[in-house]
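Q: Quick check, what structure comes out for this input:
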Amino acid sequence: MARSPRAPWSKANPRKRAGKASTRLTSAEKATAKARARRAGRPYPNLVDNMRVAAKKAGKTKTSGRKRSAAKANTKKATTKKVASKKAARKTARSKTRAASSAKKRSAKRATPRKATSRKSAKSKREKDPRGGLTAAGRQAFAERDGAHLRPGVTKKVSEMTPQDMRRKGSWAVRFYGRDPLPPLLDAKGRPTRLALSAHAWGEPVPRTVAAARKIAAKGERLLARYHRIKDSRTRGKS
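A: Below you'll find the predicted structure:
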C-alpha cells in the first residue's frame, strides 16, 4: 500500500535544519492569511494559509533578486559598451592626429626650399666630368663667369698632333704633374683626386703614384721640346 505524504506541519522546519533563523509573517501578511482562510471557510490560524502567504513573499523576493541581477548585468554591459566606445573614440582621435601630423610634415617638406648648398653641389657635379676634367657645361660656366676660353684636353696620338696641340698638352702635363711638391693623387679612401683624374681628360692613364705622375710630366717636357724645335725651324726657314 502506497505511503501517504506527510503533511507540512508534520515536517521539521527546513530553515532550522539548515541552521538559519525562521522568518515570521508581518501583521499585514497575517491579515492576508486570515482573510484567505475566511474565504475558504477554514479556521485561522492555520498552516496552509500562512504557508501560501509565505510562498508568495518568497516568490516576490526571488523575482526582485532576479531583477536586481538583471539590472546589474545590464549596468555592467552598458559600462563595458561605454568603455569600448571611449576606447574607439580615443583610437580614432589618435589616428586623425597622426594623419594630420603626417600631412603637415609632408606639406612642410614640400614647402621647404632646397638648400643653396645642394643646388650648388648639383651644379658643380654637372660642370665636372666624373671621369676627370670639365664637361662642356663646365667650360661654358667658366667662360661666362671668368671670361676664360677653355678647350677640351688633347687626346690625339703624338703623330696626329699639331704644334699647338703639343704646346697645350706639354704645358698641361708639366704644370699639373711637374710641380714640386706634388699634391695628393689619392684621397683618404684610396680614390683618385681631381688632380689625378684630369689625366683622363687629356688621354693619359690616371696616375696613382708619384712616379706615374712624373712620367706624364716628362712626356709633357718632350712635347714642349718638340714644339720649340718645330717653331725654331719654321722661324729659320722664314729668315
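
Q: Please count neighbours and contacts with C-alpha atoms only from this point.
A: Will do.

Q: Figure out the helix or strand that the residue nearest the centre of the chain lives in.
A: Closest residue to the average C-alpha location of the chain: Ser102 at 10.4 Å, with CA atoms, centre = their mean. Using DSSP states H and E, Ser102 sits within helix 47-111.

Q: Quick one: the strands in this protein, in order.
A: Ranges of strands within the chain: none, based on DSSP state E.

Q: That one: helices as residue ranges?
A: Secondary structure of the chain (DSSP state H): helices located at 14-17, 27-40, 47-111, 116-127, 136-146, 163-177, 194-201, 210-238.

Q: Can you lay out those as JSON lines showing distance to Val154?
A: As requested, the helices of the chain are exported to JSON lines (distance: least, CA to CA, whole Å):
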{"stretch": "helix 14-17", "distance to Val154": "122"}
{"stretch": "helix 27-40", "distance to Val154": "128"}
{"stretch": "helix 47-111", "distance to Val154": "46"}
{"stretch": "helix 116-127", "distance to Val154": "19"}
{"stretch": "helix 136-146", "distance to Val154": "15"}
{"stretch": "helix 163-177", "distance to Val154": "6"}
{"stretch": "helix 194-201", "distance to Val154": "8"}
{"stretch": "helix 210-238", "distance to Val154": "12"}
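
Q: Following up with a second sequence; could you model it the same way so I can compare the two?
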Amino acid sequence: MARSPRVPWKRPNPRKRAGKASKHLSPRKKAAAKAAARRAGRRYPNLVDNMRMAAKTKRRTKTSGRKRAAYERPAAKSAAKKRKTAKAKATKASTRKRGGRAREKDPRGGLTAAGRKAFAEKQGAHLKPGVMKKESEMTPQDMRRKGSWAVRFYGRKKLPPLVDDRGRPTRHALSAHAWGEPVPKTVAAARRIAAKGERLLQRYKRASQKG
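A: Okay, the predicted model is just below:
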C-alpha cells in the first residue's frame, strides 16, 4: 500500500533545510489570510491559509512579470524598428552613392558626360568624347586625337589585362568602344588598334605639313 505524503505542517521547512531565511507574509497578506480562515471557520494563525496567500503572491508576481514584459516588448520593437530604418537609410545612401559613381562610367566603355564633368571638377581635365567617325570623315585634329589614344592605350610594351577571370572585357579593353573600335580580347587585336593609331598619326603629320 502506497504511503500517503505527510501534511505540510508535519514536514520540515524546506527553506531552513536549504539554509535560506524564511519569508514572511506582509501585514496585508496576513489580514487576507485571517479573513479567509474566519470565513472557513478555522482558527488563525494556521499554515493552510498562510500557504494559500503565499501561493497567490507568487502567482501575482509571475503575472506582474508578464505585464512588465508586455510593456517592455513594444519598447524593444520600437528600438529594433529604429535600427532597421537607420540601416535601410544607410544602405540606400550607399547604393545611391555607388549608383552616382557608376553613372560616371559608361558600362560599354569610356566615360559618360557626367564622368567627364566630374573629372573637370576634380582634376581640371577637359576630356572630350572619343572620335567615332570614319577615317574619311576625320579632320586632322580627329586623326591626332584618335591616333594618340590608340598608341597610348594599346601600343605600350606591356598591356594591362584585357579580360577578367570570367572572360569578360576589362575597362581598359572596353575603352575601345568609346572610340568606335571593336573591343579587343587578345593582345593581337589590341596591337591592330595601335597600328591603326600610328597610321592616323602619320596622316595627321602629312596633313599638317601640307597646311
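
Q: Let me see the TM-score of these two.
A: The TM-score (TM-score structural alignment, normalised by the length of the second structure) is 0.62; 166 aligned residues with a CA RMSD of 3.7 Å.

Q: okay, now Val163 of the second structure: neighbour count?
A: Close neighbours of Val163 of the second structure, defined as other CA atoms under 10 Å, add up to 17.

Q: List the residues that contact it.
A: Pro169, Thr170, Ala173, Lys185 (CA atoms under 8 Å, 6 or more residues apart in numbering).

Q: mind redoing it with 6 Å?
A: Neighbouring residues of Val163 of the second structure by CA atoms under 6 Å, 6 or more residues apart in numbering: Pro169, Thr170.

Q: Same question for the one 3 residues further on.
A: Shown here is Arg166 of the second structure, which makes no contacts under the criterion CA under 6 Å, 6+ apart.

Q: What residue in the first structure is paired with it?
A: Residue correspondence to the first structure (TM-score structural alignment): Arg166 of the second structure is matched to Lys189.

Q: how much space is there between the residue nearest to Thr155 of the first structure when sequence neighbours are not counted and Lys30 of the first structure?
A: Nearest residue to Thr155 of the first structure, sequence neighbours excluded (CA to CA, 6 or more residues apart in numbering): Gly203, at 4.3 Å. Here Gly203 of the first structure is placed at a distance of 128 Å from Lys30 of the first structure (CA to CA, to the nearest Å).

Q: Counting neighbours, go ahead and name the busier of these two.
A: Lys30 (18 against 14).

Q: Map that one across to the second structure for me.
A: Using TM-score structural alignment, Lys30 of the first structure pairs with nothing in the second structure.

Q: Relative to Thr61 of the first structure, how far out is Lys30 of the first structure?
A: 18 Å.

Q: now swap in Lys77 of the first structure and tell me
A: Distance from Lys77 of the first structure to Thr61 of the first structure, by CA to CA: 24 Å.

Q: Same question for Arg94 of the first structure.
A: 49 Å.

Q: again with Ala78 of the first structure
A: Taken as CA to CA, the span from Ala78 of the first structure to Thr61 of the first structure is 25 Å.

Q: how many neighbours does Ala196 of the first structure have?
A: Ala196 of the first structure, neighbours per other CA under 10 Å, totals 24.

Q: Count the neighbours of His172 of the second structure for me.
A: Count around His172 of the second structure with other CA under 10 Å applied: 18.

Q: how about Lys125 of the first structure, what's its partner in the second structure?
A: With TM-score structural alignment as the criterion, Lys125 of the first structure matches Ala102.

Q: quick one: contacts for that match?
A: So Ala102 of the second structure contacts nothing (CA under 6 Å, 6+ apart).

Q: quick one on the thing from earlier: out of the helices of the first structure, nearest to Gly153 of the first structure?
A: Of all those, it is helix 194-201 that lies closest to Gly153 of the first structure, at 5.6 Å by CA to CA.
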